[in-house]
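[1] Sequence plus the predicted model coming up.
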Amino acid sequence: MPKFAANLSFLFKEYPFLERFAEAKAAGFKAVEVLFPYDEPASEIAWRMQDLDLEMALINVPPPNYTGGERGFAAVPGLEERFRRDFKRALRYAEFLKAGHMHIMAGKAKGVVALETYKRNLAWAAQEAPNMSLTIEPINPHDMPGYFLDDFDLAIEVLDAVAELNLGLQFDAYHAQIITGDAMAAWERYAPYVRHIQIAGAPERHEPVKGLIDYPALFRAVDDSGYSGWISAEYMPKTRTEDGLEWFRQAQSA
């Protein structure tokens, strides 16, 4: 049976951030992820997770949040020094929270120079943090125009070129559906590279039900593949988070 985590940057937003951990636990989740936890002291987050017996599945790099900030710098030529500085800060945060993965965001860039910059920065990060699992995630160009990593084949090209054991693919089924038109086929093709999974309904990014993705079938395929990591719910609830968790209860009892 798949293991599900709650993305607290998307779910339980009816509550102040630090209260969302307890709400996730009460709903039955055993792990959480937070895209950008840096506005809160790491010690406060760690204490709440320890008290609730929750795991931190993943955090994003770089530290700044989406409010007026860039979506990463890893592929942006000329910002190598900033990337390295922000990565080191994020790594300290991730290690303190015992995060399972760090998602390295590429940022907005295009072209051959950006590709080579991306590869060099990822290779440096993998060597800087040899004991940390690092991920890269293709993000569809509709949701994030101009984002460098907007294609799964490009992600595989990069992973093969960097060839570091602690660097892998973050498979967001919602983005896979929008990018490729077939999330299940994308899973079957790219599963060997996958370190972490995220889910949301397509095309509207609500609860993972009644959309273009057959999630019961995808969950079975993930189980059959031997994947043992977390599947994180990263969607925008239509109403209150608790009112839309029937998919979670059904998946747990399947």
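    Received it, and whenever you're ready, just let me know what you need. No experiment lies behind these values; they were computed from the predicted model shown.
[2] use CA for all of it now, contacts and neighbours both
    Will do.
[3] Verify the stated contact: residue 33 with residue 11.
    No: taking C-alpha atoms under 8 Å as the definition, residue 33 is not a contact partner of residue 11, at 10.2 Å.
[4] between these two, who's got more neighbours?
    Using other C-alpha atoms under 10 Å, the more surrounded residue of residue 33 and residue 11 is residue 33, with 26 against 21.
[5] which SS state does that one fall under?
    Secondary structure, DSSP: H, G, I helix; E, B strand; the rest coil: residue 33 is strand.
[6] Kindly provide the distance from it to residue 54.
    Applying C-alpha to C-alpha, to the nearest Å, the value for residue 33 to residue 54 is 10 Å.
[7] cool, residue 203 as well?
    From residue 203 to residue 54 the distance is 30 Å (C-alpha to C-alpha).
[8] just residue 157 next, same as before
    Residue 157 is 35 Å from residue 54, where distance means C-alpha to C-alpha.
[9] Pick out whichever of those two has more residues nearby.
    The neighbour comparison of residue 157 against residue 54 (other C-alpha under 10 Å) goes to residue 54, with 19 against 12.
[10] okay but the more buried one is in contact with residue 28, surely?
    No: using C-alpha under 8 Å, residue 54 makes no contact with residue 28, being 10.5 Å away.
[11] Can you tell me the SS state at residue 170?
    Residue 170 ends up strand, using three-state DSSP.
[12] quick one, what contacts it?
    Residues in contact with residue 170 (C-alpha atoms under 8 Å, 6 or more residues apart in numbering) are 103, 135-138, 194-198.
[13] Out of these, which sit inside strands?
    Using DSSP state E, the subset of the contacts of residue 170 located in strands is 103, 135-136, 194-198.
[14] Pull the most distant pair out of the contacts of residue 170.
    Farthest-apart pair in the contacts of residue 170 is 138 and 195; separation 13.3 Å (C-alpha to C-alpha).
[15] Identify the contacts common to these two.
    Counting by C-alpha under 8 Å, 6+ apart, the residues touching both residue 138 and residue 195 are 170-171.
[16] alright, now check it against this:
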Amino acid sequence: MPRFAANLSMLYPELAFLDRFDAAAKDGFEGVEYLFPYDFPAAEIAARLQANGLQQVLFNAPPGHWEAGERGLACLPGRENEFREGIARALDYAAALDCPRVHVMAGLMPSGLSREMLEATYIHNLRWAAGEARKTGRDLLIEPINTRDMPGFFLNRQDHAHAIVAAVGEPHLKVQMDLYHCQIVEGDVAMKVREYLPTGRVGHLQIAGVPTRNEPDMGELYHPYLFGVIDEVSAACGWDGWVGCEYRPARGAVVNGTTDGLGWLRALRG
């Protein structure tokens, strides 16, 4: 069975953020991820992790002005200094939280600039950032995101993400493969897991039901089959990453709504 991490930006929405660590541990999760830690001192988050025996497996680098709609800086010409400051801050948090990987969002494509210019900026920024991550022994991840949930996002497909990783040429840059986004944009998810997991360039997986982004026992993907594929391929190639549960509980922000929706996980655990 894959190792599952609770995404605390989406799960347990009825609780204050710091209380979600306790709830995830009570439900048997051993790892957690979330979007951003920067509203809280790293020491305070680290204390919650330690108190609950949890491993921090992933979070995002600063994305620019999130509240204003920005979704990353990596592909944006003219924002290089801000990008570098954000990477430095993310790596400081990663060290304090003993987190092995950080997701770097590509950003939305500005009007009036060519894809070629954006890609050149993207590769240049990622090459620098991955070099910084290498110094700390951590990985940076890039994630293709579907164009329905995030219109205008620069990176949408698995093949493009892997081409970017190859172009950057740094071993500490990998792909964050979200099966929810992959299904919406491309489909053929099981074959893509078989294709890309053995490359060593996939650093993290994420799941959610398609199309509603609720629990993975809802929607058009049959996750028990996909978990079997992940187990099979992992055993063959030695992949030992985490699967992030990045979905919105169908019951919403009600008491025990997330816990009551974990029947899919309890079934896997037997």
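    Arrived safely, thanks for sending. Small disclaimer: the values here were computed from a predicted structure and weren't measured.
[17] What's the ChimeraX line that selects buried ones from the ones in strands among the contacts of residue 170 of the first structure?
    Applied in ChimeraX, the following selects the buried portion of those according to 16 or more other C-alpha atoms under 10 Å:
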select :103,135,136,194,195,196,197,198
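[18] Could you pull out the helices in the stretch 101-250 of the first structure for me?
    Ranges of helices within the stretch 101-250 of the first structure are 112-128, 152-162, 173-180, 183-190, 215-225, 246-253, based on DSSP state H, counting those that start in this stretch.
[19] List just the one of those that sits closest to residue 19 of the first structure.
    helix 246-253 (20.4 Å).
[20] what range in the first structure does stretch 118-130 of the second structure sit on?
    Using TM-score structural alignment, stretch 118-130 of the second structure lines up with residues 114-126 of the first structure.
[21] Ignore what I typed, I meant stretch 148-166 of the second structure.
    Using TM-score structural alignment, stretch 148-166 of the second structure lines up with residues 142-160 of the first structure.
[22] Kindly check the end-to-end length of that stretch for me.
    With C-alpha to C-alpha as the measure, the first residue of stretch 142-160 of the first structure is 26 Å from its last.
[23] Show me what it is in contact with.
    Outside stretch 142-160 of the first structure, the residues within contact range by C-alpha under 8 Å, 6+ apart are 71, 75, 106-110, 119, 136-141, 167-169, 176, 179, 193.
[24] What subset of the residues you listed is buried?
    71, 75, 106-109, 119, 136-141, 167-169, 176, 179, 193.
[25] what residue of the first structure matches up with residue 250 of the second structure?
    Under the alignment by TM-score structural alignment, residue 250 of the second structure pairs with residue 238 in the first structure.
[26] quick one: the nearest residue to its match once chain neighbours are set aside from residue 2 of the first structure, how far?
    Counting by C-alpha to C-alpha, 6 or more residues apart in numbering, residue 238 of the first structure lies nearest to residue 206, which is 6.2 Å off, once chain neighbours are set aside. According to C-alpha to C-alpha, residue 206 of the first structure stands 20 Å off from residue 2 of the first structure.
[27] quick one, which of the two is more surrounded?
    Taking neighbours as other C-alpha under 10 Å, residue 206 of the first structure and residue 2 compare with residue 206 leading, 21 against 16.
[28] pretty sure that one is in contact with residue 200, am I right?
    Yes: taking C-alpha under 8 Å as the definition, residue 206 of the first structure is a contact partner of residue 200 at 5.9 Å.
[29] any residues in contact with both of these two?
    When contacts are counted by C-alpha under 8 Å, 6+ apart, residue 206 of the first structure and residue 200 are jointly contacted by 235-236.
[30] Start and end of stretch 197-210 of the first structure, how far apart?
    Length of stretch 197-210 of the first structure, first residue to last, C-alpha to C-alpha: 19 Å.
[31] whereabouts in the second structure does it align?
    Residue span in the second structure matched to stretch 197-210 of the first structure, by TM-score structural alignment: 205-218.
[32] Now find how far off-centre that stretch is within its chain.
    Centroid separation between stretch 205-218 of the second structure and its chain, computed with C-alpha atoms, centre = their mean, to the nearest Å, is 14 Å.
[33] do stretch 151-161 of the second structure as well
    14 Å.
[34] same question, stretch 73-82 of the second structure
    21 Å.
[35] and if you look at stretch 159-176 of the first structure?
    With C-alpha atoms, centre = their mean as the basis, stretch 159-176 of the first structure stands 11 Å off its chain's centre.
[36] ok, back up a step: what separation do you get for the residue nearest to residue 238 of the first structure and residue 3 of the first structure?
    On the measure of C-alpha to C-alpha, residue 206 of the first structure and residue 3 of the first structure end up 19 Å apart.
[37] I'd like to know how many residues surround residue 242 of the first structure.
    The burial count for residue 242 of the first structure: 14, using other C-alpha under 10 Å.
[38] I should have written residue 161 of the first structure there, sorry.
    12.
[39] Same check on the one 5 residues further on?
    Using other C-alpha under 10 Å, residue 166 of the first structure has 18 neighbouring residues.
[40] In the first structure, what residue corresponds to residue 263 of the second structure?
    By TM-score structural alignment, residue 263 of the second structure lines up with residue 246.
[41] how close does its match get to residue 223 of the first structure?
    Here residue 246 of the first structure is placed at a distance of 20 Å from residue 223 of the first structure (C-alpha to C-alpha).
[42] Nearest spatial neighbour of residue 212 of the first structure, chain-adjacent residues omitted?
    Setting aside the residues directly before and after it, residue 212 of the first structure is nearest to residue 202 in space (C-alpha to C-alpha, 6+ apart), at 5.5 Å.
[43] My understanding was that that neighbour contacts residue 176; is that so?
    No: judged on C-alpha under 8 Å, residue 202 of the first structure makes no contact with residue 176 at a distance of 9.7 Å.
[44] what range in the second structure matches the helix or strand where residue 93 of the first structure lies?
    According to DSSP states H and E, residue 93 of the first structure maps onto helix 80-97. Aligning helix 80-97 of the first structure against the second structure (TM-score structural alignment) gives residues 80-97.
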